[in-house]
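Q: Whatever this is, show me its structure:
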Amino acid sequence: MQTLHAASPDDYAAALTAHPRLLVDYHKDDCAGCRMLDMSLRKFADNPAAAGVVLLKVKLETVGEDFFRGLGLRQTPTLSLFADGSEAARLPGFQTPAQIEAAVGRNFG
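A: The predicted model follows:
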C-alpha cells in the first residue's frame, strides 16, 4: 500500500482525483487513538486486501482546522474510503486491521 501525505488542501484534492481506491487517514499529533490507528494501518498494509489501495495521511496541524471542519469531520482519527473520487464510507474513531480490511472489501470489492 502506497502512502502519501497531504501538505495542503490542493494535495488532498489532487490525491482524490489521481487515485481510484483511496483510504484517507485524518489525524492529529496529540491523539492516542490516532497513534493506535496508525499501527492498525501498518498491519493492514501487509494484507493482500491492501493491494492497489493508496493511503493518504491528512494531519490537522498541517492542513488546518478549518479544512477539517469544512469536511464535516468531528473527531480524530477518522478514516474515509474514496472510490473514484467519491466518499464511499467514513469510519470515525479507532479501527482494527480487521475492521479496515472489511471496509475495504465492502467499498472497493
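
Q: Please make it C-alpha for all contacts and neighbour counts, starting now.
A: OK.

Q: Pick out the residue nearest the middle of this protein.
A: The chain has residue 24 as the residue nearest its centroid, 1.9 Å off, counting by C-alpha atoms, centre = their mean.

Q: what helices or strands is the helix or strand hosting that one leaning on?
A: Using DSSP states H and E, the element containing residue 24 is strand 21-27. Packed against strand 21-27 by the contact rule (3 or more C-alpha pairs under 8 Å, 6 or more residues apart in numbering; DSSP states H and E) you find strand 54-59, strand 78-83.

Q: For residue 34, which of those is the nearest?
A: Of all these, it is strand 78-83 that lies closest to residue 34, at 8.4 Å by C-alpha to C-alpha.

Q: gap between residue 55 and residue 17?
A: For residue 55, the distance to residue 17 (C-alpha to C-alpha, to the nearest Å) stands at 14 Å.

Q: The two: which is more packed in?
A: Taking neighbours as other C-alpha atoms under 10 Å, residue 55 and residue 17 compare with residue 55 leading, 24 against 14.

Q: Can you give the distance of stretch 92-109 from its chain's centre?
A: On the basis of C-alpha atoms, centre = their mean, to the nearest Å, stretch 92-109 sits 11 Å off its chain's mean C-alpha point.

Q: one more to line up against the first:
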Amino acid sequence: MHVDGTKVGNHYWNRLSDGTEVDLTAEQFLPEEVVVNGHVVARPPDAPRRHREQYELLRDRVMTGLARVTAVRAELNDVPCADRGPLQTARMQKAVSDSASLTRVGHRPSCR
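A: Sure thing, here's the model as predicted:
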C-alpha cells in the first residue's frame, strides 16, 4: 500500500478458486492510501502456527457463509430470470449479509 508514492504497508485479500476477489477490509483505507502492485501469495497447506484458533474460527465462518450463498444461488438458478423478483433478491442479499458479511461475493444471482 502506498501514500503519495511511498510504500507504507501491506494489504491482503482473498482470491477464490473461480477468480472472484473478496476484500472484507478495503473500506478501512483513506482515499490517499492506494493498493498497488498486487501479487498472489500461495496459501500455506496448513493453518498458520500463530493465532491458529482465530484463523480456524474465521475459516469456519467464511466456509459456512460461502456454503449458504452457494445454496441460495443453486436454488435460485432453478427459477427462470423472468420470474425472479424482490423476494429472491432479498433472499440472496440476506444470505450474503448473514454469511460473515461477505459483501463482495455475488450480490445477486446472474441471469444469462
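
Q: Could you get me the TM-score between them?
A: TM-score of the superposed chains, computed with TM-score structural alignment, normalised by the length of structure 1, equals 0.25; 44 aligned residues with a C-alpha RMSD of 3.8 Å.

Q: thinking again about what came up before, let me have the helices and strands packed on strand 21-27 of structure 1 in a markdown table, extended by distance to residue 103 of structure 1.
A: Listed next are those as a markdown table, based on distance: least, C-alpha to C-alpha, whole Å:
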| stretch | distance to residue 103 of structure 1 |
| --- | --- |
| strand 54-59 | 14 |
| strand 78-83 | 8 |
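
Q: And the helices in structure 1?
A: Taking DSSP state H, the helices of structure 1 run over residues 9-18, 32-45, 60-63, 65-70, 97-108.

Q: how far off helix 9-18 does the strand holding residue 24 of structure 1 point, in degrees?
A: Orientation check (axes from the mean of the first three to the mean of the last three C-alpha atoms, to 10 degrees): strand 21-27 of structure 1 against helix 9-18 gives 150 degrees.

Q: Pull the distance from strand 21-27 of structure 1 to the chain's centre.
A: Between the mean C-alpha location of strand 21-27 of structure 1 and the chain-wide mean there is a distance of 1 Å, by C-alpha atoms, centre = their mean.

Q: Could you figure out how far that strand is turned away from helix 32-45?
A: 160 degrees.

Q: What's the local residue count around residue 97 of structure 1?
A: 19.

Q: Same question for the one 3 residues further on.
A: A count of neighbours around residue 100 of structure 1, defined by other C-alpha under 10 Å, yields 22.

Q: which residue sits closest to it, ignoring its sequence neighbours?
A: Sequence neighbours aside, residue 44 is the residue nearest to residue 100 of structure 1 in space, at 7.2 Å (criterion: C-alpha to C-alpha, 6 or more residues apart in numbering).

Q: my guess is the one you found contacts residue 97, does it?
A: Yes. In this structure residue 44 of structure 1 lies within contact range of residue 97 using C-alpha atoms under 8 Å: 5.2 Å.

Q: How much space separates residue 22 of structure 2 from residue 61 of structure 2?
A: With C-alpha to C-alpha as the criterion, residue 22 of structure 2 and residue 61 of structure 2 are 14 Å apart.

Q: Report the buried residues of stretch 53-67 of structure 2.
A: 62, 65-66 (16 or more other C-alpha atoms under 10 Å).

Q: what do you get for stretch 67-74 of structure 2?
A: Neighbour-count burial for stretch 67-74 of structure 2 flags 68-70, 72-73 (criterion: 16+ other C-alpha under 10 Å).

Q: tell me which of those is nearest to residue 90 of structure 2?
A: Nearest to residue 90 of structure 2 out of the buried residues of stretch 67-74 of structure 2 is residue 72 (C-alpha to C-alpha; 10.9 Å).
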